[in-house]
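Asker: Any chance you can model this:
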Amino acid sequence: MANEGTSTGESSVRREAATRMAEAAAAWLDSLDEVQRRTARGAVPADDASDTERRRWFYTPTDHGGLTVHQQRPAQQQAAMRLVSTGLSRPAYVTAATIMGLENVLDQLEGFVTRFDRERGRDPGQYYLRVFGEPGGTRPWGWRFGGHHVSLNNLVADGELVATTPCFLGADPATSPLLGGATSRPLGRVEDLARDLVRSLGTDLMARALLLPRAPSDFVTANRTVLAEGDQVIPLSGVWRDERFADPVEQAKLQALSDRIDEAAGLTEHDHRTVAYSLAPKGVPAAHLDAEQRGLLQALLGTYLDRAPAGLSPLATYADDAVLDTVHFAWAGSTEPGLPHYYRLQAPRLLLEWDNTQRDANHAHSVWRDPTTDFGLDALAHHRAAHHSA
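Answerer: Okay, the predicted model is just below:
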């Protein structure tokens, strides 16, 4: 979501989005007391080491950094969720709110015993919000919201919303029963459209798209701040803010869970190298897909890109056939519903990853990244050059 080379109309929409964010962020901060505010605020965004904390992100139930829902009164919680809503489209906000509520479902599924070195491990109140810098004006500022299976990262520079990635949404359980025989699947279309696409491929294209007959235990790039050639899956125990829990019993439980997940995936070193992230996209390019398959791909892209606030989804970019042609689609694992699987969509300035492998393929992760401009680093560099050069 770089702010260079955008049209006047798009710039106006970005400014309107930034204004809504600034108003909501200021209202939330104003509602806090001094002690709360010290936790809720972070350093001004920059393209140097002072910005390290803002660029840390997680999707596990660990400390994401900021003020939790638990640490706020109801009116403050409402103000916090108002800010969260400004960073998402309406469907994405509904999905994120549903995912947060799944913590109660997961707690029941696990017998209400999971702790993860705190009083309650599966906790809909353990979501963190932090504002970096001063909302409004032309100086860079941003905000981050996250907890188990939600991570939102937004940056405003020169009065415009310039970055909304990384953007992570997950679901555990991915599928749950509802009354009357209905089913809850918050990310159902994110999974089903990709499966429809891979199953539509002929023998030759399938051979190119299928990286492995087995799926990795998690999405490959994990919560890295910067992506690099050859990045491989990080074990679950490595995707936490603190290296170890203070409680050795809880640490042993986490490590055992992490080991079981990796063992169930059964990937060899060769397998890890095969599915590793690479700067050159893997899989089948959209240029080789027929019209119906390209339609499926467009719809699949929308389940990620339409998470952006209304009017700011980059999906329309891919209506250009030449741009869509650059998108590569790769798959690993089974194509049968209910079995572990993984997929990746990659193009210039685009990386989308999905996995549904853990908990007998009922635990889904999805992430939208722009490897070159995540966290708005390009916009920050541009701002510094424009305003602080000698």
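
Asker: For the rest of this, base every contact and every neighbour count on C-alpha atoms.
Answerer: OK.

Asker: any idea how far residue 313 is from residue 164?
Answerer: According to Cα to Cα, to the nearest Å, residue 313 and residue 164 sit 10 Å apart.

Asker: shared neighbours, those two?
Answerer: Contact with both residue 313 and residue 164 is made by no residue, according to Cα atoms under 8 Å, 6 or more residues apart in numbering.

Asker: So which of those two has more stuff around it?
Answerer: Set side by side, residue 313 and residue 164 give different neighbour counts by other Cα atoms under 10 Å, the larger being at residue 164 (28 against 17).

Asker: quick one: secondary structure of the residue nearest to the more buried one when sequence neighbours are not counted?
Answerer: Computed as Cα to Cα, 6 or more residues apart in numbering, the closest residue to residue 164 that is not its neighbour in sequence is residue 154, at 4.6 Å. Here residue 154 is recorded as strand under DSSP: H, G, I helix; E, B strand; the rest coil.

Asker: so residue 154 makes contact with residue 88?
Answerer: No: between residue 154 and residue 88 no contact is recorded; they are 10.2 Å apart, counting by Cα atoms under 8 Å.

Asker: overlap in contacts of the two?
Answerer: Where contact means Cα under 8 Å, 6+ apart, no residue is in contact with each of residue 154 and residue 88.

Asker: Next, the contact list for the residue nearest to residue 164, please.
Answerer: Under the contact definition (Cα under 8 Å, 6+ apart), the residues listed for residue 154 are 87, 142-144, 161-165, 375.

Asker: want to put them side by side, so please do this one too:
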Amino acid sequence: MGSKDSIEQGKESAGFRKYIPDLNTLRFQTAKVQDCYEYAENFQKSHNPPWLYDLTQTWQELLREPYKGLTTDGNVIPNLFQPQDEGVPIESIVTAVDKVFDQINPEQKEKVSFPLNAKEWRAWSNPEILLRPLGLRLEEVDAKAAASVLDVLKATFSKEGYEKALAAMRINQYLGQICELPKIMNELSYNFLVFGTPSKDKPWGWSLYGHHLCLNVFLHGRQIVISPTFTGAEPNLIDAGPFAGTEILHDEGNLGLELMQSLPGPSQEKAQIFKLLRDPAMLQSGDLAKDRWNPDDQRHVCGAFRDNRIVPLEGVSAATFTAKQKQLILDIAYHFVLYLPDAARKIRLEQVADHLNETYFCWIGRWGNDDAFYYRIQSSVIIMEFDHHSGVFLSNTEPEKFHVHTILRTPNAGDYGAGLRSAEDMVE
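Answerer: Here you go, the predicted structure:
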């Protein structure tokens, strides 16, 4: 599959159409008449689906923990991240946020503004259910204000990164159209928050979160951290309408598969940590803080509220890889850090390259061209997770290649720019 072009990949992805759900069921007929708040209230009252409700209770417990950061053994490796000039166009970003403030009223400005060290920075989540209605909801402000928030993304990200974010938002809207739930899932069903005071030389940041797109941005002068990020799609392609041809996350999947297929047999066996996508050997005890699989995260270990998780190195060491295989890791990283502006992305990729010999690659599932799979690439400075999922709105009960979740994390207190903050500005 790594050699197939995006047109062929897109045709395969369009296979999602046979899994379009029956919209006459109680689930869809009930949700059809609800707005995002009624939908969330119904979830909180009904506890349905119970597996997700139970997980949200675990999330509340995890959020109460003080921030430490992802580690391999519970110990943060110090001094991995240093202040540096990364060429970030900070003036343009500050101007863009100031324009948002100009477009909203004082009450809205108070609602969108949080202290730099606020725990709310860690309260993002990926489900379509608005579990925490923090900040400003883009669909609730006027068109100019919503456009000005998108301009913040445009000013902050690389051109390609901005297009990636827009693609995720448009595909979310497309799913809402397919399922006739436009009030629950649309291009603007995202919440925007600002942390600290936008400044050209002092630390601050912003976040945007909603279904299949969660972005956390820390800024200090000309330095930037965009982590954690969650980017997903169900389906990963728009095959009709004004945005037909929009696709997302194919490169990450194709390159990961190319890497796995390129490994010699013994290395493939070592990389494959579980044979089945829901393997009986995975911890599934019911303790959702520790389990290796649950219906929401599925194979992901670094999702929402997992800020302090211990994630041991697994699989095969990239120190054994050929030059071409090491380059594939960097090619994958390029797409995972695509949101970073160009100069900062170059510096970040150099950092990833500097730690290649301590990087590990692990795989779950098979690696035929048509197989769904999971992989993780992990070092002391980056964690990248890619996972094919079963249906949430579409009806496929097994993971399929048209439903994709990706997560980027910066371990060892790198998320939220924590490794670059002063003691008084530490995220809670």
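
Asker: where does the TM-score land?
Answerer: A TM-score of 0.73 describes the superposed chains when it is computed by TM-score structural alignment, normalised by the length of the first structure; 316 aligned residues with a Cα RMSD of 2.8 Å.

Asker: ok, the corresponding residue of the second structure for residue 53 of the first structure - contacts?
Answerer: If you follow residue 53 of the first structure across to the second structure using TM-score structural alignment, you land on residue 120. With contacts defined as Cα under 8 Å, 6+ apart, residue 120 of the second structure is in contact with 114, 134.

Asker: What distance do you get for residue 120 of the second structure to residue 11 of the second structure?
Answerer: Using Cα to Cα, residue 120 of the second structure is found at 40 Å from residue 11 of the second structure.

Asker: Then residue 349 of the second structure?
Answerer: Plainly put, residue 349 of the second structure is 32 Å away from residue 11 of the second structure if you go by Cα to Cα.

Asker: Looking only at neighbour counts, state which of these two leads.
Answerer: For residue 349 of the second structure against residue 11, the residue with the higher neighbour count under other Cα under 10 Å is residue 349, and the figures read 15 against 12.

Asker: Please pull up the equivalent of that one in the first structure.
Answerer: Looking across to the first structure (by TM-score structural alignment), residue 349 of the second structure lines up with residue 315.

Asker: which residues touch that match?
Answerer: With contacts defined as Cα under 8 Å, 6+ apart, residue 315 of the first structure is in contact with 298, 301-302, 305-306.

Asker: what do you get if the cut-off is 7 Å, keeping everything else the same?
Answerer: Applying Cα atoms under 7 Å, 6 or more residues apart in numbering to residue 315 of the first structure gives the contacts 301-302, 305-306.

Asker: Equivalent analysis for residue 183 of the first structure, please.
Answerer: Residue 183 of the first structure is in contact with 175-177, counting by Cα under 7 Å, 6+ apart.

Asker: Can you tell me what the residue nearest to residue 164 of the first structure aligns to in the second structure?
Answerer: With the correspondence set by TM-score structural alignment, residue 154 of the first structure lines up against residue 217 in the second structure.

Asker: do the same with residue 376 of the first structure
Answerer: When the two structures are superposed using TM-score structural alignment, residue 376 of the first structure falls opposite residue 417 in the second structure.

Asker: Could you count how many residues lie near its match?
Answerer: Applying other Cα under 10 Å, we find 26 residues neighbouring residue 417 of the second structure.

Asker: That one contacts residue 220, doesn't it?
Answerer: No: contact criterion Cα atoms under 7 Å: residue 417 of the second structure and residue 220 do not qualify, at 9.0 Å.

Asker: which part of the first structure lines up with the host helix or strand of residue 7 of the second structure?
Answerer: Take DSSP states H and E as the rule and residue 7 of the second structure turns out to sit in helix 6-13. Against the first structure, there is no aligned range for helix 6-13 of the second structure (TM-score structural alignment).

Asker: which parts of that helix are buried?
Answerer: Across helix 6-13 of the second structure, burial judged by 16 or more other Cα atoms under 10 Å covers 9-10, 13.

Asker: Quick check: next helix or strand after that helix?
Answerer: Past helix 6-13 of the second structure, further along toward the C-terminus, the next helix or strand under DSSP H and E is helix 26-32.

Asker: Map residue 89 of the first structure across to the second structure for me.
Answerer: For residue 89 of the first structure, the aligned residue in the second structure is residue 158 (criterion: TM-score structural alignment).

Asker: So what's the residue count around the nearest residue to that match once chain neighbours are set aside?
Answerer: Of all residues not flanking residue 158 of the second structure in the chain, residue 341 sits nearest, at 4.1 Å (Cα to Cα, 6+ apart). Taking other Cα under 10 Å as the criterion, the count of residues near residue 341 of the second structure is 24.
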